[in-house]
Every structure is written in structure tokens, then in C-alpha cells.
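>>> All I have is the shape, not the residue letters:
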């Protein structure tokens, strides 16, 4: 377990990191704060403690752990109090780390990732007066009912990935694309299915080949899988591998121009400027900050929450969107409008 305490007045370096991630994430502050049958009382202000328990990938994944961190930092600055990050290096640490957050009086405890779901459910049911936020899954009781003290937020990753798939399908010249996933869990599958559908909508001749690392923190294995795809004729790889995805960027960059990579969660053009095509993004930072605001003003409610294009919670990297050919931008915008309006339903499984 690694533990960091960060006061409401952020250090300059952390401010830069969080600011960059907030700008990179696709979304707005207008989404739903929470939904459900009941909630806990407010507990923000200068005495608040905003706590995040990471998954095994931890900070530095250039993905949703870092985005959640940015949202936590923003909450501490905007609402006051202290931001605390507890890093987990293995799944066995999830419950003890969450229990530690509650014992320390956390105003909101954020659990990051599908793999922490069971731990959140266990700890939340043991501490019904505490407020939790779970990213990428739903914490439920034995009857399958979402817990009232956990805001369980899932994203329509398939919608973001569909847009990324349009860009990829219009870009590939080899008509072979690789997909490197961390593990075959629901959020990763949603990325894959939406991406496949987006590619097929503009280029039905493309073959999407799929491999899984088996973990979200193994960048070397992800790099090897990407190399295999490129060696086999792919000119583009879509990574949904958490911290491991950094290995895909490393492999693409080592090969030079013409070998593309599509990222996830946030813009990652700094990792391989000549190879980055786009990212399928999620507004994790915004969700964390909005949920903290709800705790602060007493409006927090638990339950299952799903956000997608209609809520401006997912999308593609806006930092580089203007660099795409006009016809590709037009195709993405048309699909974005169809999906947000409900006219087009993207497959999730």
C-alpha cells in the first residue's frame, strides 16, 4: 500500500498534471451527479477528506487512475479539505485500503476500476453512513440491488470507441488493426465492440485482431502484443490496457511514422506524437469532482449511473481532432449526433 496526502492548496506540479488531464478528458460539468433511492448527508468543507483507492495499475497510468486523481485534486481545491490517494499494488489490498479510508473519516471514498467492485460492495455495506464512488462498475447487494451509499458510475465506452473506430477505419491503409486489452472485463469489451462497429461502418474490409495482456500493469507484455500485430501487417493498434498501454505507445514510437496507436480514457499524444491518432475518452475527472460536490452540498445519492455521449461524458481526443482530414471530422460529428440523439445504438457486447 502506498499512501499520499495532498492538501487543498495543490503543489505546482500536481496542479499542472491535474489541469492537463482535466483539459484532455472529454466531458462537461453538466452531467448527472448521482441517482438512486437514498443517500448520505453532506460532509464537505475545509474539514473534508477526499480519498481515492487505486486499482493495481496505480497512478501514472495516463488513464482513469490519473483522471480520478485529477478530479480528486480539483475537489480539494474547489471545495476545501484534503485529498488522499491510497495506491493498491495487488487485489488483496483493496478491502484494507478502503477500510483505512473509512477509518480516517473520508468524506467520499473513490474506488477506481471494475476489479475493485467486490471490495467496495463489502466495505460499503459494513459502513452504510459513509459515501463511496465506484468507477466502471455497479456495487450491489446480495439481491443485485445497487447500494444506496455508493454512486456506481459506468460509462458507455462503446460510444466513444465507435467514434474512434470511424477515425481508425478511415486511416488504416493495411486494413488490419490490432486490439490490445488488459483483461476481458465488461468495460474493455464495450470498448472493443464499439470500436469494431465504428470501423465497420466506414471500412467493412478491415479485420480487427484481438489479444489480451491478462493484467492492466504489464507494459512489456502489451508492447510484445503490439509488436506482433505490427509485424503481422497491422498499421494501427487500439490499446485498452491501463498502465500496460504505455508499452503499445512505446512500440509504435520505435517504428516511426505510419504505425498508428489509438489510446483510451484521455489524450495521450505526448507519448508518441508522430504515432498518436486519437483516444476514446471518458470524463472520469468530472465524475469524481461532481460527486464530491454532491457530498459537499448534501445532495449525494447512490445507485447506478450510466453516462455517455448524450451527457458529454465520453468522446474522442479533442486536442488533436482538428488535425484529422475534414471528411473524417464530418463523419465523426455525424455519428456523434446520431448516437447522442438515440438514433444510432452502438453495440456493447
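The structure has been received and is ready for your questions. Since the structure is predicted, the reported quantities are computational estimates derived from the model, not experimental observations.
>>> contacts, neighbours, all on C-alpha from now
Noted.
>>> In the stretch 51-200 of the chain, what residue spans correspond to strands?
Here the stretch 51-200 of the chain has its strands, by DSSP state E, counting those that start in this stretch, at 82-87, 108-112, 132-135, 150-155, 176-181.
>>> Out of those, which is closest to residue 3?
Across the strands of the stretch 51-200 of the chain, residue 3 has its closest neighbour in strand 82-87 (4.4 Å, C-alpha to C-alpha).
>>> quick check: angle from the closest one to strand 108-112?
30 degrees (axes from the mean of the first three to the mean of the last three C-alpha atoms, to 10 degrees).
>>> Include mean neighbour count and distance to residue 302 when you put the strands of the stretch 51-200 of the chain into JSON lines, please.
Output for the strands of the stretch 51-200 of the chain, formatted as JSON lines (neighbours: other C-alpha atoms under 10 Å; distance: least, C-alpha to C-alpha, whole Å):
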{"stretch": "strand 82-87", "mean neighbour count": "24", "distance to residue 302": "21"}
{"stretch": "strand 108-112", "mean neighbour count": "29", "distance to residue 302": "12"}
{"stretch": "strand 132-135", "mean neighbour count": "29", "distance to residue 302": "8"}
{"stretch": "strand 150-155", "mean neighbour count": "27", "distance to residue 302": "4"}
{"stretch": "strand 176-181", "mean neighbour count": "25", "distance to residue 302": "30"}
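>>> Relative to residue 315, which of the ones you listed is closest?
strand 150-155 (10.7 Å).
>>> helices or strands next to the closest one in the packing?
strand 132-135, strand 303-307 (3 or more C-alpha pairs under 8 Å, 6 or more residues apart in numbering; DSSP states H and E).
>>> try this one side by side with the last:
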């Protein structure tokens, strides 16, 4: 048997293996199928961070990604079941108003991995939860707000008074009190995750009563602050480019550490019911204080020195920001 014949046979065998997909090659090239279900638009602050992290994984070639936005609560379970039935290995979303339905679907698809924003606990074997534990940078933005207010009055407009919002507001308030013990807060909730006009009106009412710094937990607040020429503190995303003379700083949420940890577990076949919330903390690079940008020279140097010192203590573990999930109230 000639060498050339053997070579031809080897090449033919290799070509055949490639055409049907050799097991090793298929495993190396397999992408995780991921689906996400959002009850609000992609651009909404909270959801935008999850969507951004998943789009980054898609751009790296790690996942096949499909997503649905503006899914009503009544439709959530149906969409979730469709994605699970279609063979998606990981389903991501927020279960705050559809908790029972989401957990029911997870029980019906025990081999599918679920990672959902939730105030509840993980549910074995496959329902993991996450949260935006960004109370640390929220505290730091509060310190800035306390040092920037001239009227000693800060307005705060939130979506719903649930733990995920309450803890950020409390952290912000505690930070503001550190740099300004005289500060007073006006707090209100618009009972919506995405209603910029309603948030704007609530902010106007606070500004009319003397608030000169606004905590923009929702879209619409910074618009009111811009119109009335007062300052705003952002939450979850950095909107300073849209409000260069209004938004001083923001507490940023980075969902990448949580998503990347979940994808690694799914790929390894080790995904289980866990709390991914801690991945949002500063030590995991899941949150951060935004750069001052256009306010670099407008924020007093001595104030920023205090903020940076506190930030260093948070990162080193010397200082811990209290987690308070109770509903915040107006007052001192």
C-alpha cells in the first residue's frame, strides 16, 4: 500500500470528520443558547446593564442570544416556557412581579438554567437569583450630593419601594449625611419602572420646594433637574453625556461578572441554585463610582478626597455599607 494512498485516505477521513462535526471540535465550538425576557424596554437602566453584558458575551462568540423586551406580566410565563421548550440552556430576566410563575417554569424545566433578578432566595436545583447590590457606590454618590447641595434639601424619586430600590436610597442618604449632617430628604415613588413623564413631574414638585440636588433612580428625574438648572445624581448607568451640566456622578452597575460566572457554570455543567447578588459588589467589579467627567473641576477637591478615602476603605473591607431594605422616608 503506497504512502500516497494512505495520505489520501487520511485526508478523506479528516474531511468526513469535519463535515459531520468531530466530537472534540463540536464541543470546542458549541455556543451556549441564552434567552432573556424583560418586562421593560432594553434602554431602561436596570435591563440595559443585563442586555449589555449578554451582548458582550455574544460579541465574543460565546453565546447565541435571543431576547424579548416589553413582555407584560400576564405574558411572561408563556414567553419563558417558549424559550425553555426551544432548548435555551440559560434563561435570564427579572422575576419581581412574576415570581410564582417564573419559579413554576423553572420547576417544569429542571435541566434548564435560570438566572433571574429576584427579591427571593435561590430555588434548587436550577433557579439562581441576582440583584443590583450597588449600595457601595450609591453611598459614595450620596457623599458627593451632601457636599454639593447649597439648600441642604435633596429630592429622591424611585420606581417601587422594593428592597432593590430601598437599599440604594438608604445607602445614598447615609453617604449624604456623612458629608452634610444638615441635609433633608424628600422621597417619593412613582409605582412604575418606566414612566419618565411621571418621574419628571415628581421631581418638579421637589425642586419647587427647594431641592437643589435630585437622586435620579428613574428616567425623567434628570430631565426635570436640567430644566430647572439643579444637579442630579445618576443610578445604574452613566447619563452624564446626555446631561453634562446636570449629572454630577452616578453609581454604576456592571452585570458582566454575574453573567460571566453563570455562563462558566453552564458550560462546565455545574450550574446550580445560587445567589449571584454579591457579584454586583465593588470588590468583584460589579459596581463602581462613575468618573466626574464634566464636573471634575466643579466638585471641591476636599470633598472628593473624602469620597476617595471612603472608596478605598470599601475596597479594602475596612468600611461596610449597611444594607437597609426598609422603605425610606422623607426627613433628615
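Done, it's in. Only a predicted model underlies this, so the values are computations on that prediction, with no experimental measurement involved.
>>> Quick one: closest of the strands of the stretch 51-200 of structure 1 to residue 95 of structure 1.
With C-alpha to C-alpha as the criterion, residue 95 of structure 1 lies closest to strand 108-112 of these, at 10.4 Å.
>>> What range does that closest one cover in structure 2?
Under the alignment (TM-score structural alignment), strand 108-112 of structure 1 falls on residues 90-94 in structure 2.
>>> Name the residues that touch that stretch?
Contacts of stretch 90-94 of structure 2 with the rest of the structure, by C-alpha atoms under 8 Å, 6 or more residues apart in numbering, involve 32-39, 80, 83-84, 112-118, 266.
>>> In TSV: the helices and strands packed on strand 150-155 of structure 1, plus distance to residue 110 of structure 1.
Shown next, in TSV, are these (distance: least, C-alpha to C-alpha, whole Å):
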stretch	distance to residue 110 of structure 1
strand 132-135	5
strand 303-307	14
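>>> Would you tell me which of those strands gets closest to residue 331 of structure 1?
Closest among these, using C-alpha to C-alpha: strand 303-307, at 22.3 Å.
>>> In the helix or strand just after that closest one, which residues are buried?
Heading C-terminal from strand 303-307 of structure 1, the first helix or strand you meet, by DSSP states H and E, is strand 314-316. In terms of neighbour count (16 or more other C-alpha atoms under 10 Å), strand 314-316 of structure 1 has its buried residues at 314, 315, 316.
>>> can you tell me which residues contact residue 195 of structure 1?
Counting by C-alpha under 8 Å, 6+ apart, residue 195 of structure 1 touches 158, 161, 162, 163, 164, 165, 166.
>>> got it, and residue 319 of structure 1?
24, 267.
>>> That one and residue 260 of structure 1, how far apart?
Look at residue 319 of structure 1 and residue 260 of structure 1: by C-alpha to C-alpha, to the nearest Å, they are 17 Å apart.
>>> Spatially nearest residue to residue 275 of structure 1 (excluding sequence neighbours)?
Excluding its sequence neighbours, the residue lying closest to residue 275 of structure 1 (C-alpha to C-alpha, 6 or more residues apart in numbering) is residue 260, at 4.7 Å.
>>> any idea what the one you found aligns with in structure 2?
Per TM-score structural alignment, residue 260 of structure 1 is aligned with residue 231.
>>> Give me the neighbour count for that match.
Using other C-alpha atoms under 10 Å, residue 231 of structure 2 has 25 other residues around it.
>>> you'd agree it is up against residue 246?
Yes - between residue 231 of structure 2 and residue 246 there is a contact at 4.8 Å, judged by C-alpha atoms under 8 Å.
>>> what do those two both touch?
With C-alpha under 8 Å, 6+ apart as the test, residue 231 of structure 2 and residue 246 both reach residue 225.
>>> ok, residue 236 of structure 2 - contacts?
Contacts of residue 236 of structure 2 (C-alpha under 8 Å, 6+ apart): 45, 46, 49, 250, 251, 252, 253.
>>> Return the residue of structure 1 aligned against the last one.
Across the two structures, residue 253 of structure 2 finds its equivalent in residue 282 of structure 1, going by TM-score structural alignment.
>>> how close does its match get to residue 173 of structure 1?
Distance from residue 282 of structure 1 to residue 173 of structure 1, by C-alpha to C-alpha: 28 Å.
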